[in-house]
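J.: how would this look folded up:
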Amino acid sequence: MSLKIRLARGGAKKRPFYRIVVAESRFARDGRFVERIGSYNPMLTKEDPNRVLIEVERAKHWLSKGALPTERVQHFFAKLGLMDAPARHDQTKQDKPKAKAVERAKANAEAAAKAAEAPAAEA
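T.: Below you'll find the predicted structure:
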């Protein structure tokens, strides 16, 4: 039996609301759970104190029993000082230009530098 502390989605379409629950890892995301220990409402502003509500004592209890939080819940716990923040995973390389594009840009920059030097040398 593997316990997880995770988010269970509720709310209407395009109006999400999440319960922070302790559940067995094999149970469905929105299905059966052992205990509800908080809530997360992403529709509220980041400064709103009701955006993330967690029963800290119950969270400590379940962490001591070996329940593992998901990455998002671990962020919430880190802000409360219950545990360290998860390691950040950098984005993929999809946003970076490909090798040929880098070569082409370098060649264009060199050509522009030569063109800028040539009129200066003639003057």
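J.: For the rest of this, base every contact and every neighbour count on C-alpha atoms.
T.: Noted.
J.: now the helices: where do they sit in the protein?
T.: Assigned by DSSP state H, the chain shows helices spanning 56-64, 71-80, 99-122.
J.: ok, the residue nearest in space to the middle of the chain - contacts?
T.: If you average the C-alpha coordinates of the chain and look for the closest C-alpha using CA atoms, centre = their mean, you land on Arg72, 6.2 Å from that point. Contacts here follow CA atoms under 8 Å, 6 or more residues apart in numbering; on that basis Arg72 touches Arg6.
J.: One more, so I can put them side by side:
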Amino acid sequence: MLKLRLKKIGRKRQPAYRLVIMKSTTRRDGRPIDEVGYYNPITKKSYFDIAKITKWLNYGVKPTETVYHLLKKAKIIQD
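T.: Take a look at the predicted model:
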């Protein structure tokens, strides 16, 4: 099953995350199928490639709970 989830990058105590498409069995920092955005929780900066995200969601990719809330906050997912 494919998931839309966060991949951790950055240094210790300075996390940053990439929004990626991966198999659910792949380790957190493994090789992604596609990168569709990023999120920095310290500076609150984020970028989401809306076209790619909607394409993958239409293919049936399930976002994790955290990613779901980020996309909902960015008004990409309507609920």
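J.: and the residue nearest to the centre of the first structure, what pairs with it in the second structure?
T.: In the second structure, the residue paired with Arg72 of the first structure according to TM-score structural alignment is Thr66.
J.: how far does stretch 21-41 of the first structure sit from the chain's center?
T.: On the basis of CA atoms, centre = their mean, to the nearest Å, stretch 21-41 of the first structure is displaced by 19 Å from the centre of the chain it belongs to.
J.: For it, measure first residue to last.
T.: 14 Å (CA to CA, to the nearest Å).
J.: And for stretch 69-79 of the second structure?
T.: From the first residue to the last, stretch 69-79 of the second structure extends over 11 Å; the measure is CA to CA.
J.: Sketch out the strands for the second structure, chain order is fine.
T.: Defined through DSSP state E, the strands belonging to the second structure, from first to last, are 2-11, 14-23, 34-40, 45-48, 62-63.
J.: Compare the ones you listed and give me the one nearest Asp79 of the second structure.
T.: Nearest to Asp79 of the second structure, of all these, is strand 62-63, at 13.9 Å by CA to CA.
J.: just to revisit the earlier point, tell me which of the strands of the second structure approaches Ala74 of the second structure most closely.
T.: Among the strands of the second structure, strand 45-48 sits nearest to Ala74 of the second structure (CA to CA), with 8.6 Å.
J.: If we go by neighbour counts, what in that closest one is buried?
T.: For strand 45-48 of the second structure, the buried set under the neighbour-count rule, 16 or more other CA atoms under 10 Å, comprises 46, 48.
J.: what comes into contact with it?
T.: 19, 36-40.
J.: one more time with 7 Å
T.: Contacts of strand 45-48 of the second structure from elsewhere in the structure, counted by CA atoms under 7 Å, 6 or more residues apart in numbering, are 36-40.
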